[in-house]
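**Q** Got a sequence here, can you model it:
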Amino acid sequence: MSYYTPPGGLPAQTELLTDRAIVTEAYTVIPKGVLRDIVTSNLPGFRGTRSWIIARPIAGFATTFAQLIVEVAPGGGAERPEAEAGVEGVLFVTSGELTLDLDGARHALGPGGYAYLAAGETWSIANDGDAPTSFHWIRKAYEAVPGIAAPASFVTSDADVAPEPMPGTDGAWATTRFVDPDDLAHDLHVNIVTFQPGGSIPFAETHVMEHGLFVLEGKGVYRLNGDWVEVEAGDFMWLRAFCPQACYAGGPGPFRYLLYKDVNRQVRLTGPGGVGAQAGG
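**A** Take a look at the predicted model:
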């Protein structure tokens, strides 16, 4: 398996500035050509590290999560990457090797390595190799539910989890699920969706989950709120809740993307973050 990793750099002065970036009220597309040196961010407490912040809560954009592509140079890392005790996270490595110290145990995550980090967990990261390493870091404020214990942290990999074919697709559309979708302890899913050439979502999904999709491999065509949008490895898409979405794989090889969704929680109407609070009620 291969996973797209941004190389950074800057385009030549002779290149056209036209690109495929799109920002609408219903969806946003950040193409791989945007992920250049000039748009990186530094992170407090990190050594030898830069990041591309591709989603964050902001008016007209993501509401439930933040997503970063983090590049760590040899010798770099962080002793306390997550500064907010109530925030859970997922790490997914696309290149190099990341050393993860998690609650006293050390894990070496290569390409395809996956870690779920529970809110309040003790963890640190380092690049102990001689080449840069890159990973996705998805962050979300954990929403606890009375009577349901919070999930525990765990480490696995893309290679260790078998994709589950969607019913009636003969394997043309499959999802690699890193947690049980019926486990109500989890309020986010970060999975990998795979379409074989010609595979498709054959209807316009319109549902409550907010989506973050980073294309890991291949290319496809997405139908987003009535628009046809071509995407390829390295592109990121954000989809608002209820944004109509469908797609088909458009290349000679598999079309795969890392998918974030908020799940398994009742719609909050009162209290902090509720509709009533936002409306002043």
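**Q** hey, let's count contacts and neighbours off CA atoms from now on
**A** Will do.
**Q** Skipping adjacent residues, who's closest to Ser200 in space?
**A** Tyr248 (4.0 Å; C-alpha to C-alpha, 6 or more residues apart in numbering).
**Q** contacting residues around the helix or strand hosting that neighbour?
**A** Here Tyr248 is covered by strand 245-249, with elements defined by DSSP states H and E. Outside of strand 245-249, the residues within contact range by C-alpha atoms under 8 Å, 6 or more residues apart in numbering are 195-206, 219-225, 255.
**Q** Ok, stretch 87-98 next?
**A** Stretch 87-98 has contacts (C-alpha under 8 Å, 6+ apart) with 2-5, 108-120, 125-129, 131-142, 190.
**Q** ok, of the contacts of strand 245-249, which come out buried?
**A** Buried by 16 or more other C-alpha atoms under 10 Å: 195-201, 219-225, 255, out of those.
**Q** contacting residues for Phe129?
**A** Actually, residue 129 is Gly. It isn't Phe. Pro74, Gly75, Gly96, Glu97.
**Q** Drop anything exposed from the residues you listed.
**A** Buried by 16+ other C-alpha under 10 Å: Pro74, Gly96, Glu97, out of the contacts of Gly129.
**Q** nearest spatial neighbour of Phe203, skipping sequence neighbours?
**A** Excluding the flanking residues, the one nearest Phe203 by C-alpha to C-alpha, 6+ apart is Ala246, at 5.9 Å.
**Q** Now for the contacts of Gly129: which two are most distant?
**A** Maximum pairwise distance among those (C-alpha to C-alpha): 12.7 Å, between Gly75 and Gly96.
**Q** How about the strand ranked longest in the chain, which residues are buried there?
**A** For the chain, the strand with the greatest residue count under DSSP state E is strand 66-78. If you call a residue buried by 16+ other C-alpha under 10 Å, then strand 66-78 has these buried ones: Ala66, Gln67, Leu68, Ile69, Val70, Glu71, Val72, Ala73, Pro74, Gly76, Gly77, Ala78.
**Q** would you list the residues you listed in JSON lines and tack on distance to Thr14?
**A** As requested, these are arranged in JSON lines below (distance: C-alpha to C-alpha, whole Å):
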{"residue": "Ala66", "distance to Thr14": "34"}
{"residue": "Gln67", "distance to Thr14": "32"}
{"residue": "Leu68", "distance to Thr14": "29"}
{"residue": "Ile69", "distance to Thr14": "27"}
{"residue": "Val70", "distance to Thr14": "29"}
{"residue": "Glu71", "distance to Thr14": "27"}
{"residue": "Val72", "distance to Thr14": "30"}
{"residue": "Ala73", "distance to Thr14": "30"}
{"residue": "Pro74", "distance to Thr14": "33"}
{"residue": "Gly76", "distance to Thr14": "34"}
{"residue": "Gly77", "distance to Thr14": "36"}
{"residue": "Ala78", "distance to Thr14": "38"}
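**Q** quick one more, to check against the first:
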Amino acid sequence: MTDYYSPTGGLPPQTDLLTDRAVFTESYAVIPKGTLRDITTSFLPHWRKMRMWVIARPMTGFAETFSHTITEVAPGGGSENPESDPTAQAVLFVVAGHAELTIGDQTHLLFPGSYAYLPAGCAWSFANDHDAPCTFHWIRKAYVAVDGIAPPDPFVTQDADAPVIEMAGTNGAWSTTRFVSPTDMAHDMHVNIVNFQPGGTIPFMETHVMEHGLYVLQGKAVYRLNRDWVEVEAGDYMWLRAFCPQACYAGGPGPFRYLLYKDVNRQMPLTLR
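**A** Here you go, the predicted model:
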């Protein structure tokens, strides 16, 4: 089974240096795993025994289309009313522990690698009736409906069961684990896993319209963000503004994998939000 990084909180000792890799610029941000401490957690109403690290939210000069939290639910915790926004669709991706996700009248056991898509307005609940915390990524976006296209249905699957699509000419050095087909116009966001084998690269400076959120699940690499090369490792998060130039080199020794959010499949709005 693939290992997924999961934050543990805590605090560094008083003897630690303050220097870290955290950076926030006009075109990108890097939130390293060392910032995910007990005192940087938040809480939500209608949830029991939970805490979360907010690593992206809509605000001026930062994420515009989505929010991304890492949510930890202790044994006995959960919610029967988890989502307060009826326009919000969501993806849950589990990185540690077990829990039960109920969608309508169907209950699914979640475990590391579980992936759930929850459309806007979907009735769902979450319960951890196990003996260890369950940690999952919770990515939310307001759904943009299109006349004549029915919204997506909910589904639950696993990382191990999703198709892996190799990038052309890379012999598997660069691939994407796709949970939704890129040609399915019902979906206006993609949350997939990008995979690099040691030595794999993005061999050109990608510059395109999608806003990106990247959480490193496994491994390490050097990532080009605008004018800068930054080192990233499992547990780090990167936000890239639309059109921010990017490239990547995975140095090894093991695979480099990240959970990737992008907004897709909709015409460009002509007014600023």
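**Q** Can you give me the neighbour number for the residue nearest to Phe203 of structure 1?
**A** Other residues lying near Ala246 of structure 1 total 19 when counted by other C-alpha atoms under 10 Å.
**Q** Gly10 of structure 2 contacts Thr40, doesn't it?
**A** No. Look at Gly10 of structure 2 against Thr40 with C-alpha atoms under 8 Å: they stay out of range, at 10.1 Å.
**Q** before we move on, back to that, give me the buried stretch members for the strand holding Tyr248 of structure 1, please.
**A** Buried residues in strand 245-249 of structure 1, defined by neighbour count with 16+ other C-alpha under 10 Å: Gln245, Ala246, Cys247, Tyr248, Ala249.
**Q** now the next helix or strand after that strand and strand 245-249, what's the angle there?
**A** The helix or strand immediately downstream of strand 245-249 of structure 1 is strand 255-262, counting by DSSP H and E. Computed with axes from the mean of the first three to the mean of the last three C-alpha atoms, to 10 degrees, the direction of strand 255-262 of structure 1 lies at 160 degrees from that of strand 245-249.
**Q** distance from strand 255-262 of structure 1 to structure 2 after superposition?
**A** By mean C-alpha distance after the TM-score superposition for structure 1, the fitted strand 255-262 of structure 1 averages 0.2 Å away from its aligned residues in structure 2.
**Q** Quick one: work out the angle between that strand and strand 66-78.
**A** Put simply, strand 255-262 of structure 1 runs at 100 degrees to strand 66-78, going by the same axes, to 10 degrees.
**Q** Spatially nearest residue to Tyr4 of structure 1, not counting backbone neighbours?
**A** In this structure, Tyr4 of structure 1 finds its nearest non-sequential neighbour in Leu216, 5.1 Å apart by C-alpha to C-alpha, 6+ apart.
**Q** Over to that neighbour. Which of the three states is it?
**A** Following DSSP: H, G, I helix; E, B strand; the rest coil, the label given to Leu216 of structure 1 is strand.
**Q** and it, how many neighbours?
**A** By other C-alpha under 10 Å, neighbour count at Leu216 of structure 1 equals 25.
**Q** before we move on, the earlier item: TSV please, covering the buried ones among the contacts of Gly129 of structure 1 and showing distance to Asp180 of structure 1.
**A** As requested, these are exported to TSV (distance: C-alpha to C-alpha, whole Å):
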residue	distance to Asp180 of structure 1
Pro74	35
Gly96	28
Glu97	27
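**Q** Have a look at how far, on average, the longest strand of structure 1 is from structure 2.
**A** Looks like 0.3 Å for strand 66-78 of structure 1 (mean C-alpha distance after the TM-score superposition for structure 1).
**Q** Name the residues that touch that strand?
**A** Contacts for strand 66-78 of structure 1 (C-alpha under 8 Å, 6+ apart): 45-57, 124-140.
**Q** Tell me which of those fall in strands.
**A** Going by DSSP E, the strands hold 46-55, 124-126, 133-140 from those.
**Q** which among these end up buried?
**A** If we count by 16+ other C-alpha under 10 Å, those have these buried: 46-55, 124-126, 133-140.
**Q** Please tell me how far Gly33 of structure 1 sits from Pro165 of structure 1.
**A** With distances taken as C-alpha to C-alpha, to the nearest Å, Gly33 of structure 1 is found 32 Å from Pro165 of structure 1.
**Q** distance of Thr28 of structure 1 from Val229 of structure 1?
**A** 11 Å.
**Q** So between those two, which is more surrounded?
**A** More crowded of Thr28 of structure 1 and Val229, by other C-alpha under 10 Å: Thr28, with 21 against 14.
**Q** unless I'm mixing things up, the more buried one is touching Asp235, no?
**A** No. Applying C-alpha under 8 Å, one finds Thr28 of structure 1 not in contact with Asp235, separated by 10.5 Å.
**Q** what's the neighbour count on the closest residue to Leu109 of structure 1 other than its chain neighbours?
**A** Using C-alpha to C-alpha, 6+ apart and skipping the chain neighbours, the partner closest in space to Leu109 of structure 1 is Leu98 (5.0 Å). Residues lying near Leu98 of structure 1 (other C-alpha under 10 Å) number 28.
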